[in-house]
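**Q** next one to model:
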Amino acid sequence: MKSPQSNGISEAFVRTLKRDYVQVTPLPDAAAVLGLLPSWFEDYNAHHPHSGLKMRSPREFIAAQTATA
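**A** Prediction:
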């Protein structure tokens, strides 16, 4: 199900990916982009600080939530 909230989350992810990964990486062709996507996703989820998560990565945020539950 699509909702305005999920659309906003998706749009924010695309903006972050473009700003913090695509624009700062030399990308000679589409194959280079496709080769880098897995490492970008890993960094985004494991290391990249998110303001909405109090400057934690999604994995850090989830770990903190499950530790207090």
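
**Q** make it CA atoms for all contacts and neighbour counts henceforth
**A** Noted.

**Q** please, where are all the helices along this protein?
**A** 4-17, 30-46, 58-68 (DSSP state H).

**Q** to check against the first, give me the structure of this:
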Amino acid sequence: MSEAFVKTFKRDYVRVKPLPDAETVLRRIPGWIEDYNEVHPDSALRMCSPREFIRARTK
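**A** Next up is the predicted model:
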């Protein structure tokens, strides 16, 4: 599971546009993780984000 997350994270966040340095990447990681959990669709979760999926299951 973590291997798939890292691959998706690199593809959809880190490699989207050139980043000037590691400090910039480190500052952006919290926002990327928030976006991934709240917005990013996942085919294994029926195209819901992780939080959407959890909210739907806990209703």
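
**Q** that older thread, out of the helices of structure 1, nearest to Val24 of structure 1?
**A** For Val24 of structure 1, the closest of the helices of structure 1 is helix 4-17, at 10.3 Å, according to C-alpha to C-alpha.

**Q** re the thing from before, okay if I get the helices of structure 1 as TSV plus distance to Gly52 of structure 1 and mean neighbour count?
**A** Formatted as TSV, the helices of structure 1 follow (distance: least, C-alpha to C-alpha, whole Å; neighbours: other C-alpha atoms under 10 Å):
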stretch	distance to Gly52 of structure 1	mean neighbour count
helix 4-17	11	12
helix 30-46	13	13
helix 58-68	10	12
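
**Q** turn these into JSON lines, columns for distance to Val24 of structure 1.
**A** Shown next, in JSON lines, are the helices of structure 1 (distance: least, C-alpha to C-alpha, whole Å):
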{"stretch": "helix 4-17", "distance to Val24 of structure 1": "10"}
{"stretch": "helix 30-46", "distance to Val24 of structure 1": "12"}
{"stretch": "helix 58-68", "distance to Val24 of structure 1": "22"}
